[in-house]
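Colleague: predicted model follows, preceded by the sequence.
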Amino acid sequence: MSRTLAGAAAIAGIGATAFTKESGRTELALAAEAVLDALGDAGVAPQEVDGMTAFAQDASSEIAVAREIGAGELRFFSRVPYGGGAACGTVAQAAMAVATGQADVVVAYRAFNERSGRRFGRAVRQDGGEPTSQSLELGWHVPVGLATPASWAAVAARRYMQVYGAVGEDFGRVAVQARRAAATNPRAWFHGRPITLEDHQASRWVAEPLRLLDCCQESDGGVALVVVSAERARALRRPPAVVRAAAQGAADGQMTMTSFYRGDGAGLPETGLVGGRLWAMSGLGPSDVQTAVLYDHFTPFVLMQLEELGFCGRGEAPAFVAEGRTALDGPLPVNPHGGQLGEAYIHGMNGIAEAVRQVRGTAANQVAGVEHVLVTAGAGVPTSGLVLGAYS
């Protein structure tokens, strides 16, 4: 795959709805708006779309979205499971389809009413439905109170604290930096609303050691991306973000957010697996990226990802952040759009759109001299990642 995928495809268009807490619209309408916005951004007609990739959890089917936007025949479609872990995987699938000739114009999308509709932060229901392997796994945890994503992440966070001596303020600095970036991003829900470390420490407990401001938002909205060949993208309306590398991965002993029975529990081996493949495929390393978009559903996982991806050593991420190395004016700005903590939680797809803007040089908080951007998808689940770069 590394011989054919790297550099073969590019993201040529990005689109999004407004990010709200109550859209008042159907999820299909949100998906169609985001897709049409992305196609307009790329300068590609809806009739040219012949492929679609989406999340397994998305309620809007490919054929329904195709009808809504006026697309023609679809030659390729796929869905990626594991929630937010699918984000970069949708682009990987689209890039592979383009690189192998399965399709010419592939749209990746995610749209939901995740605040006003089904809230992902709520407790998992064990409703006695048809059993699945995941419901059997959750059967070990839900009855003893581990019933929400925050509670699952809290276990990993507590273990990280025990192993490396991290404290709550170390998590809080991640949130403060994200909200500081969101405050100067007009697209962000928390535009104009930064926080202090004192604000973080005063926020209520959700699942100790996680506070409210350690948790990402619940948002309504949609994001879409248009993927075409790198050659075609060069001739389109916007500067392309070339897919230098794309990877998916699940680690040994993987469960969905509850991999409590493997290793020391203070890391994210699936992120390390994906990161290693991204570096190998792209021929790059941590020192070659100018900014990173890391999936920030919970603040401790940002620290773990920095370590797994090789930006710092094990247990060194708290100091790495405290020294300002991930701030907007630091050597490795992380989530310059504000992330899912500050901009919106669209299952990581808005982070990919931000990476494209950084490559184009059009971001609200533009990082100087961007040549390559690393993007990660959901942590704690089977996951995915991308390295995007400018056309050369």
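Modeller: Received, thanks.

Colleague: going by C-alpha atoms from here, please, whenever you check contacts or count neighbours.
Modeller: Fine.

Colleague: the most centrally placed residue in the chain: what's it in contact with?
Modeller: Against the mean C-alpha coordinate of the chain, by Cα atoms, centre = their mean, the closest residue is Gly348 at 2.5 Å. By Cα atoms under 8 Å, 6 or more residues apart in numbering, the contact set of Gly348 is Gly84, Ala87, Tyr295, Gln340, Ala377, Gly378.

Colleague: any chance of those in a markdown table, plus neighbour count?
Modeller: As requested, those are exported to a markdown table (neighbours: other Cα atoms under 10 Å):
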| residue | neighbour count |
| --- | --- |
| Gly84 | 27 |
| Ala87 | 33 |
| Tyr295 | 30 |
| Gln340 | 30 |
| Ala377 | 31 |
| Gly378 | 26 |
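
Colleague: residues near Ser133, how many?
Modeller: Residues near Ser133, counting by other Cα atoms under 10 Å, number 9.

Colleague: cool, and the one 10 residues further on?
Modeller: Residues within reach of Pro143, counting by other Cα under 10 Å, total 10.

Colleague: surely it is within a helix?
Modeller: Yes: checked against DSSP: H, G, I helix; E, B strand; the rest coil, Pro143 lies within a helix.

Colleague: residues touching it, list them.
Modeller: Pro143 neighbours (Cα under 8 Å, 6+ apart): none.

Colleague: now it: how far from Ala250?
Modeller: 26 Å (Cα to Cα, to the nearest Å).

Colleague: related to what we said a few turns ago, what about the residue nearest to the centre of the chain, distance to Ser229?
Modeller: On the measure of Cα to Cα, Gly348 and Ser229 end up 23 Å apart.

Colleague: checking Ala247 next. Helix, strand or coil?
Modeller: What three-state DSSP gives for Ala247 is strand.

Colleague: okay, now it: neighbour count?
Modeller: For Ala247, using other Cα under 10 Å, the count is 24.

Colleague: helix, strand or coil for Ala95?
Modeller: helix.

Colleague: ok but Gly351 is inside a strand, no?
Modeller: No: with three-state DSSP as the criterion, Gly351 is located in helix rather than a strand.

Colleague: next up, a structure to set beside the first:
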Amino acid sequence: MSRTPFCNSVSVAGIGLRQYKRGAAPEPEQGVLVRAIHDACEDAGFAPEDIDGFVAYGDDHNEPVRLMSDLGTRELRFSTQVWGGGGGGIAAAFGVAAAAIATGQADSVVVFRALVQGNSGRMSAAVMRHHLNDHVIGGGLLAPAQICALRAQRLFEHHNVPLSVAEELVRASYYHGSRNPEATAFGKELDLDLYRNGRRIAEPFRLFDCSRENDGAGALLLTSTARAKDLRRQPIRLLGVANGAAKGWGNLAENDVDYESAGFRPVARRLWRDTGLTPADVDVVQLYENFSAQGVASLIDHGFCTFENVAEVIRFDNLIAPHGKLPVNTSGGNFAHGFVHGIGTAIESVRVLRGESANPVPDAKICLLAGGPGAPTVSSALFGTEDL
């Protein structure tokens, strides 16, 4: 039996995404976000003024009280943000929103993230506050890529995970992105020679092993499943959420017992336990990939494969829609769709279950959304169709 029954009573009713090349947003960050929220309401057939709750993550700068005049909000009843962890908190935001709705603290909550460089600066600079401290800076680690690179080397060298699996994951993301008109990589499959010879960022990462940064905003409108059934679009139910960190994981001392992990092992165990589902029940995965090796580690942590059989599972033909057994990042993900701190992966979780993805997964009923791997705190969520 599910330990989080409130999740089943809450659904995503509408989605909105505005995305632009970094530095090219036509409006300030708040304006882009308000348009994304209006898009989500239009998608659902829902009046923006009836939104009464907001949840964000990753140090979003847009306080809900400052959105009220633009949205015509009648009453703000609930507003909060998931602390720290960068993109690791993306799925946790849905759990917070669902809890607010299920307990009557709000009726209709928007989960959002906005990022416009001219207002918020570079994402990499913001993330440093959560991933770096004096201990690691003193050792010469000045960027998240360097820390994740060390953990990647542990994955590849100590556990003998072949480097080729990282390439397979990146290639699958670009395959999907090249077929998605909304994606930054539309029309451009990954050039393997360019990938293999790209400039080194931090060994073992080269340029295309790293997510890109974009301007934009995304918004997802959540309400009770009963209410969502009366709106315009097919409700996509929130089946369960788990978030947090294992003992010692969040101390930023870089001496974790499972140093190669993406941090999801205890989170994934709770998610499967609380929902009664298993990796075998998942039809499609939307995976936050900040770096290629962390995406691989995330799939291992969630139980889709092991160190020993990872090359059998994380291979190009198995990861692509429509015929792969485990389609991953059907919009192109953070590598090829675009990167507004991962909110696009949540949007795609809904689209693919509605049958609206640019790379459809036939008869998909359950989608896993995994937050930013390797962050001090991480989170995962499961979404499902109404007829599940």
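Modeller: Noted; the coordinates are in hand. Since the model is a prediction, treat every value here as computed from it, not as a measurement.

Colleague: fetch the TM-score of the aligned pair.
Modeller: The TM-score (TM-score structural alignment, normalised by the length of structure 2) is 0.93; 382 aligned residues with a Cα RMSD of 2.0 Å.

Colleague: returning to what we had before: what lines up with the residue nearest to the centre of structure 1 in structure 2?
Modeller: Aligning on TM-score structural alignment places Gly348 of structure 1 opposite Gly342 in structure 2.

Colleague: quick check: that match vs Ser349 of structure 2, distance?
Modeller: In terms of Cα to Cα, Gly342 of structure 2 sits 11 Å off from Ser349 of structure 2.

Colleague: swap in Val267 of structure 2?
Modeller: Counting by Cα to Cα - Val267 of structure 2 and Ser349 of structure 2 are separated by 19 Å.

Colleague: how about Pro279 of structure 2?
Modeller: 16 Å.

Colleague: tell me which of these two has more neighbours.
Modeller: Neighbours per residue (other Cα under 10 Å) separate Pro279 of structure 2 from Ser349, with Ser349 holding more: 27 against 15.

Colleague: host element of that one?
Modeller: helix 343-354 (DSSP states H and E).

Colleague: next: Gln19 of structure 2.
Modeller: Applying DSSP H and E, one finds Gln19 of structure 2 within strand 10-21.

Colleague: ok, now which ones touch the residue nearest to Asn133 of structure 2 when sequence neighbours are not counted?
Modeller: Nearest residue to Asn133 of structure 2, sequence neighbours excluded (Cα to Cα, 6 or more residues apart in numbering): Leu252, at 7.1 Å. Contact partners of Leu252 of structure 2, counting by Cα under 8 Å, 6+ apart, are His131, Leu132, Asn133, Val136, Pro376.

Colleague: excluding its backbone neighbours, what's nearest the first one?
Modeller: In other words, His131 of structure 2. Pro144 (6.3 Å).

Colleague: surely that neighbour meets Ser124?
Modeller: Yes: under the criterion of Cα atoms under 8 Å, Pro144 of structure 2 makes contact with Ser124 at 7.5 Å.

Colleague: looking at the two, which is more packed in?
Modeller: Taking neighbours as other Cα under 10 Å, Pro144 of structure 2 and Ser124 compare with Pro144 leading, 21 against 13.

Colleague: what does that one align to in structure 1?
Modeller: Under TM-score structural alignment, Pro144 of structure 2 pairs with Pro149 in structure 1.

Colleague: pull up the gap between its match and Arg119 of structure 1, please.
Modeller: Counting by Cα to Cα, the gap from Pro149 of structure 1 to Arg119 of structure 1 is 11 Å.

Colleague: what do you get for Ala34 of structure 1?
Modeller: 21 Å.

Colleague: between these two, who's got more neighbours?
Modeller: Ala34 (25 against 14).

Colleague: tell me the secondary structure of the more buried one, please.
Modeller: helix.

Colleague: just checking, it touches Gly222?
Modeller: Yes: contact between Ala34 of structure 1 and Gly222 holds when scored by Cα under 8 Å: they sit 5.7 Å apart.

Colleague: overlap of the contact sets of those two?
Modeller: When contacts are counted by Cα under 8 Å, 6+ apart, the set common to Ala34 of structure 1 and Gly222 consists of Ala16, Thr17, Tyr109.

Colleague: trace Ile314 of structure 2 over to structure 1, please.
Modeller: Ile314 of structure 2 maps onto Val321 in structure 1, by TM-score structural alignment.

Colleague: how much does the host helix or strand of its match stray from structure 2?
Modeller: Using DSSP H and E, Val321 of structure 1 maps to helix 317-322. Following the fit onto structure 2, the mean deviation recorded for helix 317-322 of structure 1 is 2.6 Å by mean Cα distance after the TM-score superposition for structure 1.

Colleague: quick one: buried residues of stretch 238-252 of structure 1?
Modeller: 238-251 (16 or more other Cα atoms under 10 Å).

Colleague: how many other residues sit next to Met125 of structure 2?
Modeller: One correction, residue 125 of structure 2 is Ala, not Met. Neighbours of Ala125 of structure 2 using other Cα under 10 Å come to 12.

Colleague: picking up where we left off before, for the strand holding Gln19 of structure 2, packing partners?
Modeller: helix 29-44, helix 90-102, strand 214-224, helix 225-228, strand 236-244, helix 343-354 (3 or more Cα pairs under 8 Å, 6 or more residues apart in numbering; DSSP states H and E).

Colleague: try 10 Å this time
Modeller: helix 29-44, helix 90-102, strand 108-115, strand 214-224, helix 225-228, strand 236-244, helix 343-354, strand 378-385 (3 or more Cα pairs under 10 Å, 6 or more residues apart in numbering; DSSP states H and E).

Colleague: quick one: distance of it to the chain centre.
Modeller: In terms of Cα atoms, centre = their mean, to the nearest Å, the centre of strand 10-21 of structure 2 is set 13 Å apart from its chain centre.

Colleague: again with stretch 79-95 of structure 1
Modeller: On Cα atoms, centre = their mean, the centre of stretch 79-95 of structure 1 falls 10 Å from that of its chain.
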